[in-house]
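K.L.:
using only what follows, build the 3D model:
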Amino acid sequence: MRMQMTIGVASAPVSWGIMESVPFPREYPYSRVLDEIAKAGYAGTELGPYGFLPTDPAALCNELEQRKLTLCSAFVAIPLADKAAIGPGLEHVERTAKLLSEMDCQLLILSDEITAERCAVAGRCSGTQQYSYGQEEWQMAKEAICEVLHLCARLGLKVAFHHHVATHVETPEEIDHLLSLFSPEELGLCLDTGHCVYGGGDPEAVLQRHIGRLRCLHFKDIDGVRLEEVRRQQIDFYGAVRGGVFAPLGRGVVDFSRLLNLVREHRFEGWVVAEQDVLAGGSKSVITNGEFTDSGGRSTTGGWFRPAESSDRRAV
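P.N.:
Predicted structure coming up:
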């Protein structure tokens, strides 16, 4: 008899507008965010920006245990091809990785940092190399990632790369090139469905190409109509986020059910993190339910994302 593979379902502080690039909203202290994540039925949470949740391991462990939550990963963005800024970036990685190690959390999610240049042309770079890294910059990015890999390996952590809109690893072509620089054993993939679509990609196609690297899934949805408006009107990334380009989960163009079928066929074991990028306040689709539905209230995930009892929130 075939055993059912285990997929944990988590959320993240980003869905409450908690980002490194903007001030934390005062109405959402970490205690409220964790309370709402637990109340919605999620089994885990990402760390969020370093310093939002307690950085003392004992205090953080206590906060999570009170709510029966697991720390699943931490997202860290650093300027991969900026020699002047990479030092502080690696220090940021190190302090985050040390906290993860002390929390017995084994996955660091790495991303390139948003730049003003790419923010201005976000979502309009696929199919052109006009705004991409050149050969020298790709080499610097590779060297920076090697430093991250060595640092994390010493602490017993794995690393998954998160492509991100408004960075130099946004498009399907850039994702493929970055991953080609490393073996699947060295560098995994955190596929973000919303950022993939925004960047001109097909999440299912990208996942098919890199399924052997998958270490984490970020489930995020996109409003297709608004995305076309963003591209047509040449709206920058932050303007697009403010305008609601990231849709409530299950109300956009991402086919979550097909993606879940694919990862289960390949016996993926790990975390799916349900998110909606917002700049202020909480995402109602993330806060109120762990089951994604379309506008008619029909499940878009085949019933796999239901909030469960606290004693059995780990598996789907």
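K.L.:
please make it C-alpha for all contacts and neighbour counts, starting now.
P.N.:
Noted.
K.L.:
the residue nearest the centre of the chain: what secondary structure?
P.N.:
Among the residues of the chain, His218 comes closest to the average C-alpha position under CA atoms, centre = their mean, at 4.5 Å. Look at His218: counting by DSSP: H, G, I helix; E, B strand; the rest coil, its state is strand.
K.L.:
Tyr30 is in contact with Phe52, correct?
P.N.:
Yes. Taking contact to mean CA atoms under 8 Å, the distance of 6.5 Å between Phe52 and Tyr30 places them in contact.
K.L.:
can you give the contact residues for the longest helix that the chain contains?
P.N.:
Of all the elements of type helix in the chain, the one with the most residues (DSSP state H) is helix 135-154. Outside helix 135-154, the residues within contact range by CA atoms under 8 Å, 6 or more residues apart in numbering are 80-83, 86, 90, 93-94, 97, 108, 158-159, 178, 181, 186-187.
K.L.:
run the last query once more with 10 Å
P.N.:
Here helix 135-154 makes contact (CA atoms under 10 Å, 6 or more residues apart in numbering) with 78-83, 86-87, 89-91, 93-94, 96-98, 100-101, 106-108, 110-112, 132-133, 156-161, 168, 177-179, 181-182, 186-187.
K.L.:
derive a ChimeraX selection command for the buried subset of these.
P.N.:
To isolate the buried ones among the contacts of helix 135-154 in ChimeraX, judged by 16 or more other CA atoms under 10 Å, type:
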select :78,79,80,81,86,89,90,93,94,96,97,98,100,101,106,107,108,110,111,112,132,133,156,157,158,159,160,161,168,178,179,186,187
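K.L.:
second input sequence below; structure requested for side-by-side comparison:
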Amino acid sequence: MSGPRPPDSAGRAMVGISGWRYKPWRSVFYPKGLAQKNELAYVAERLDSVEINGSFYSLQTPANYQRWAAEVPDDFVFAVKGSRYLTHLLRLRNAATALPNFFASGLLALGPKLGPVLWQLPPNLAFDPESVRSFLAALPRTTASAVEFARGHDERLDGRAWLETDADRPIRHCVEVRHPSFDCDEFVELMREQDAGIVVADSAGHFPQLFEVTSDVVYVRLHGAEELYVSGYPEEALREWAARIDGWRTGATVPDRLPRDVYVYCDNDVKVRAPYDAMRLRELLSRAD
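P.N.:
This next block holds a predicted model:
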């Protein structure tokens, strides 16, 4: 990933889904008889990116990240979901050991296919400027600094830590908030100060929807047009999202007029809407090029 482009150059729109291993998708989105081990490759033939959800629930291994990277094309990108141990249990505090453990667990093994890191906060976590600022300030912002940061892992990662990078690249961090107290100017300014992105979350009215651009990437999560995680997006809604995304990637709707890379993930997976909505949105965006 790169920083903001000059005004005469548009950013990329990377469209994907949140996770890819869903039993109800088999014989519906995935063809009948497709081996589970081939599902990621099937997604990668049709979309640009995917969120790795497993990293939210537990520390993954370098072997997992290496395998996933090997199953997708060179231009495919993974967003990595930050550990819920950090966001939901520690609630962004006392992370001096847990953060290095997360970065030592193998995500750097994705190499150039590593995209943004998503930090999803719980609905019962209210905005506390001190804890949010301290957490964001501690995050490594390049792969080289992440390697050094990860060396602070504890004994649980001994013998299984990944402590190398093939090149020094930026690491972008984006935060999805779910408590209404984050819908305030102070949070927006804090995110700009820390050069972190606010996730634009469409959640059928359940969580705050913030459109402010606070970093050099824009991260969008589409959780469902009318019912959280369930309902699909009608054609008109997808066209509206395509227009917003095009405004961000061209810089037309950003105050500084600089283009952004935009990462968009459909998370309305319950009734197998996510992959189809993502493919249609990708098609609409490709027509705008």
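K.L.:
before we move on, the earlier item: quick one: which of the contacts of helix 135-154 of the first structure sit in helices?
P.N.:
The subset of the contacts of helix 135-154 of the first structure that ends up in helices is 86-87, 89-91, 93-94, 96-98, 100-101, 177-179, with DSSP H as the criterion.
K.L.:
which one of those residues sits closest to Ala274 of the first structure?
P.N.:
The shortest approach to Ala274 of the first structure among these belongs to Leu100, at 20.1 Å (CA to CA).
K.L.:
and the closest one, what pairs with it in the second structure?
P.N.:
The equivalent of Leu100 of the first structure in the second structure is Leu108 (alignment by TM-score structural alignment).
K.L.:
contacting residues for Val197 of the first structure?
P.N.:
For Val197 of the first structure, the contacting residues are 123, 165, 170-172, 203, 220-224, 227, 253-254, taking CA under 10 Å, 6+ apart as the criterion.
K.L.:
that one and Val253 of the first structure, how far apart?
P.N.:
Going from Val197 of the first structure to Val253 of the first structure by CA to CA, to the nearest Å gives 9 Å.
K.L.:
mind listing the shared neighbours of the two?
P.N.:
221-224.
K.L.:
assign a three-state SS to whatever residue of the second structure lines up with Ser11 of the first structure, would you?
P.N.:
Using TM-score structural alignment as the criterion, Ser11 of the first structure maps onto Gly16 of the second structure. Reducing the assignment at Gly16 of the second structure to three states with three-state DSSP gives strand.
K.L.:
you'd agree Gly16 of the second structure is up against Arg46?
P.N.:
Yes. Because the distance of 8.9 Å satisfies CA atoms under 10 Å, Gly16 of the second structure is recorded as touching Arg46.
K.L.:
between the two, who's got more neighbours?
P.N.:
Regarding Gly16 of the second structure and Arg46, a neighbour count based on other CA atoms under 10 Å identifies Gly16 as having more, with 32 against 15.
K.L.:
contacts only, for the more buried one.
P.N.:
Taking CA under 10 Å, 6+ apart as the test, what Gly16 of the second structure contacts is 43-44, 46-51, 76-79, 221, 263-267, 274-275, 277-279, 281-282.
K.L.:
map the residue nearest to the centre of the first structure onto the second structure.
P.N.:
His218 of the first structure maps onto Val220 of the second structure when the alignment is built from TM-score structural alignment.
K.L.:
do Glu229 of the first structure as well
P.N.:
Correspondence of Glu229 of the first structure to the second structure, assessed by TM-score structural alignment: none assigned.
K.L.:
centre of the chain to the strand or helix carrying Glu229 of the first structure, how far?
P.N.:
Element membership of Glu229 of the first structure, judged by DSSP states H and E, is helix 224-233. Relative to its chain's centre, helix 224-233 of the first structure lies at 22 Å (CA atoms, centre = their mean, to the nearest Å).
K.L.:
what do you get for stretch 176-185 of the second structure?
P.N.:
Here stretch 176-185 of the second structure is found 18 Å from its chain centre; the criterion is CA atoms, centre = their mean.
K.L.:
quick one: end-to-end distance for it.
P.N.:
16 Å.
K.L.:
hang on, the earlier thing: quick one: name whatever helix or strand follows the helix holding Glu229 of the first structure.
P.N.:
Using DSSP H and E, the next helix or strand after helix 224-233 of the first structure towards the C-terminus is helix 237-242.
K.L.:
now do that following helix: which elements does it pack against?
P.N.:
Under the contact criterion of 3 or more CA pairs under 10 Å, 6 or more residues apart in numbering; DSSP states H and E, the helices and strands touching helix 237-242 of the first structure comprise helix 116-120, helix 224-233.
K.L.:
go again with 6 Å.
P.N.:
Counting contacts by 3 or more CA pairs under 6 Å, 6 or more residues apart in numbering; DSSP states H and E, helix 237-242 of the first structure packs against no other helix or strand.
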